[in-house]
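In: pasting the sequence and the predicted model now:
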Amino acid sequence: MTNRELKSIVEAILFAWSEPLHIDELMKIIDQDKRTTRSILKELQDEFDHYRRGIVINERDDHFQMSTRKEHQEYLAKLIKQSNKKISNSSMEVLAIIAYKQPVTRVEIDNIRGVKSYSSIDTLKAKNLIKEVGKADTIGKPILYATTNEFLRAFDLSSLAELPSIDNLDKLDLDLEDDYDEN
C-alpha cells in the first residue's frame, strides 16, 4: 500500500469516527507501526495547514480527531446555536477542582468547596467533561472522577500538563461565560 493510500485511509477514518481516536487503535486498523502511523498523521496535519483547509487534525494525549479550524468559529457560530453549551460558575469550580486534583472523589470536592456538588458533577458528566475512572480504596469505595478528552478539546489543551500552574491562576483573565452555559 502506498503512503498516499494510507493517508487517504487515515483521513477517512478520522472523518468517519467523530470521537478522538488513540494512535494505538489507528495503528491496528491500518496495520502499521507507531512510527509510520505518526508520520502519516503529521503529513496530513501539515497538508491541512499548508492548504489552509477548513478542517484540522488535533492531537491530545496521543488521541487524534478532526475538527474545524478555530479561525472559522465566528462563521460556524452563525450556523449553530451556542446557548446550551455554557456551564455555571459552580460547575466550573468543580471542573477546576477535578482538573487539578484528579482522580478525586465527590466528598473531596465537597470538602474543598464547602458545599454539595451532586448537580455540578451530573452536569459535567452529561457534557462529557468528566468521567468516572474507578473507585477509591477507602470505606464505601467512593467513585473517582477525572477529566476527559472532551475537556482537553473544550479548553484547547493537548494534555493536562498545559493547565496553568495553580500559583499563576490569579494572573489569568478568564471569561467563563463565552464557552459554556448550564441549561
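Out: Nice, I can see it.

In: could you use CA atoms for every contact and neighbour count after this?
Out: Fine.

In: who are the packing partners of the top helix by length along the chain?
Out: Criterion DSSP state H: the longest helix present in the chain is helix 34-50. Contact partners of helix 34-50 among helices and strands, from 3 or more CA pairs under 8 Å, 6 or more residues apart in numbering; DSSP states H and E: helix 3-16, helix 23-30, strand 55-60.

In: what sits up against the longest one?
Out: Outside helix 3-16, the residues that touch it by CA atoms under 8 Å, 6 or more residues apart in numbering are 21, 26, 30, 40-41, 44, 64-66.

In: change it to 10 Å
Out: The contact list for helix 3-16, computed with CA atoms under 10 Å, 6 or more residues apart in numbering, reads 2, 17, 20-21, 26-27, 29-30, 32, 36-37, 39-44, 55, 57, 64-67.

In: list the buried residues in that helix.
Out: For helix 3-16, the neighbour count (16 or more other CA atoms under 10 Å) marks 6-7, 10-11, 13-14 as buried.

In: another structure for you, compare them:
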Amino acid sequence: MTDDSARHAVKMAKKKVARDKIMATKTDQKGLIMVHTGKGKGKSSAAFGMIFRCIAHDMQCAVVQFIKGGMSTGERDLILKHFPDTCAFHTMGEGFTWETQDRDRDTEMAQAAWEKAKELIRDPANHMVLLDEINIALRYDYIDINEVVSFLQTEKPEMTHVVLTGRNAKDELIEAADLVTEMELIKHPFRSGIKAQIGVEY
C-alpha cells in the first residue's frame, strides 16, 4: 500500500466512525412534507422518482396534477397502463394558465384538484401523495395557502409523505415543510430555441 493509499484509508476510517455516530442518533420516522421549487428543470421529475420508488416497494401512492391538463406524459401513461392498482393518478387541470386564459375556470379546476388531494392524503393507505404543480395554483391564489398549510399540519396522517412541486413556492409552505429543494436554472435548451422533447420533458 502506498503512503497516499494508507493516508486515505486512515482518513476514511475516521470519517466512517464519525458518520456512524451521527447515524446512530437518527432513529425517528415521520411522514414528510416535501417541496420541490425553483426555476430549474427537474421538480416534477424528482417527485415522480419517489413515486416510482413507492411503486417498486409495492406501497400505495397517488398523484394529483393541478395544471398540466390532458397532455400525454411518459410517467402518467406508464402508471395508468402498468400500476393503476398501486398508484391512483388524477389529472385535474386543463393546461397551463396562459393557455386557458380563464381565471374562474382555472380556480374551479384547482379547487376540485385540492378536494381530491385532501381525500387521497386523508387515506392512510397512501404512503405518498404527489401534488404536481400545486405551487402554480397557490401562486395565483386559486387555492388558499393558509388552508393548504393548516390541512397538512393538522389532517395529514402521521406517516403519509406529501410532495408539492412547482415554481415560486410560497413562504408559508416553505416554513411548514420538512424538506425543501430549489432547482437552480443555469442553462436550459429552451433559451437556445429547443422545444420540449419527449423522454426529456414529458
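Out: Alright, I've got the coordinates. Everything numeric in this text was worked out from a predicted model, so none of it was measured.

In: need the TM-score from the superposition.
Out: After superposition, the two chains reach a TM-score of 0.28 (TM-score structural alignment, normalised by the length of the first structure), with 89 aligned residues with a CA RMSD of 5.1 Å.

In: mind giving me the ChimeraX select for the contacts of helix 3-16 of the first structure, buried ones only?
Out: In ChimeraX, a selection of the buried entries from these looks like this (16+ other CA under 10 Å):
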select :20,21,26,27,37,40,41,44,55,57,64,65,66
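
In: all helices for the first structure, in order.
Out: Under DSSP H, the first structure gives helices at 3-16, 23-30, 34-50, 73-79, 89-101, 106-113, 118-126, 149-154.

In: out of those helices, nearest to residue 135 of the first structure?
Out: Counting by CA to CA, residue 135 of the first structure lies closest to helix 106-113 out of these; the figure is 11.1 Å.

In: which strands or helices does the closest one pack on?
Out: helix 89-101, helix 118-126, strand 143-147 (3 or more CA pairs under 10 Å, 6 or more residues apart in numbering; DSSP states H and E).

In: quick one, the shortest one and helix 106-113 angle?
Out: Translated: strand 143-147 of the first structure. Interaxial angle of strand 143-147 of the first structure relative to helix 106-113 (axes from the mean of the first three to the mean of the last three CA atoms, to 10 degrees): 60 degrees.

In: buried residues in strand 143-147 of the first structure?
Out: 143-147.

In: show me which of those residues is closest to residue 75 of the first structure.
Out: Nearest to residue 75 of the first structure among the buried residues of strand 143-147 of the first structure is residue 147, at 28.8 Å by CA to CA.

In: from residue 121 of the first structure, how far off is the closest residue to that closest one other than its chain neighbours?
Out: Leaving aside its sequence neighbours, residue 147 of the first structure sits nearest to residue 130 (CA to CA, 6 or more residues apart in numbering; 4.2 Å). For residue 130 of the first structure, the distance to residue 121 of the first structure equals 8 Å [CA to CA, to the nearest Å].

In: between these two, what contacts are shared?
Out: By CA under 10 Å, 6+ apart, the residues touching both residue 130 of the first structure and residue 121 are 95, 98, 145.

In: format the residues you listed as JSON lines; extra columns: distance to residue 113 of the first structure.
Out: Below are these laid out as JSON lines (distance: CA to CA, whole Å):
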{"residue": "95", "distance to residue 113 of the first structure": "12"}
{"residue": "98", "distance to residue 113 of the first structure": "12"}
{"residue": "145", "distance to residue 113 of the first structure": "16"}
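
In: distance to residue 134 of the first structure added to the helices of the first structure, as JSON lines?
Out: Formatted as JSON lines, those follow (distance: least, CA to CA, whole Å):
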{"stretch": "helix 3-16", "distance to residue 134 of the first structure": "29"}
{"stretch": "helix 23-30", "distance to residue 134 of the first structure": "23"}
{"stretch": "helix 34-50", "distance to residue 134 of the first structure": "29"}
{"stretch": "helix 73-79", "distance to residue 134 of the first structure": "36"}
{"stretch": "helix 89-101", "distance to residue 134 of the first structure": "14"}
{"stretch": "helix 106-113", "distance to residue 134 of the first structure": "12"}
{"stretch": "helix 118-126", "distance to residue 134 of the first structure": "14"}
{"stretch": "helix 149-154", "distance to residue 134 of the first structure": "17"}
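
In: mind naming the longest helix for the second structure?
Out: Max-length helix for the second structure by DSSP H is helix 3-24.

In: from the contact counts, what lies against that one?
Out: On a contact count with 3+ CA pairs under 10 Å, 6+ apart, helix 3-24 of the second structure meets no helix or strand.

In: following element in sequence after that helix, please.
Out: Going down the chain from helix 3-24 of the second structure, the next helix or strand is strand 33-37, by DSSP states H and E.
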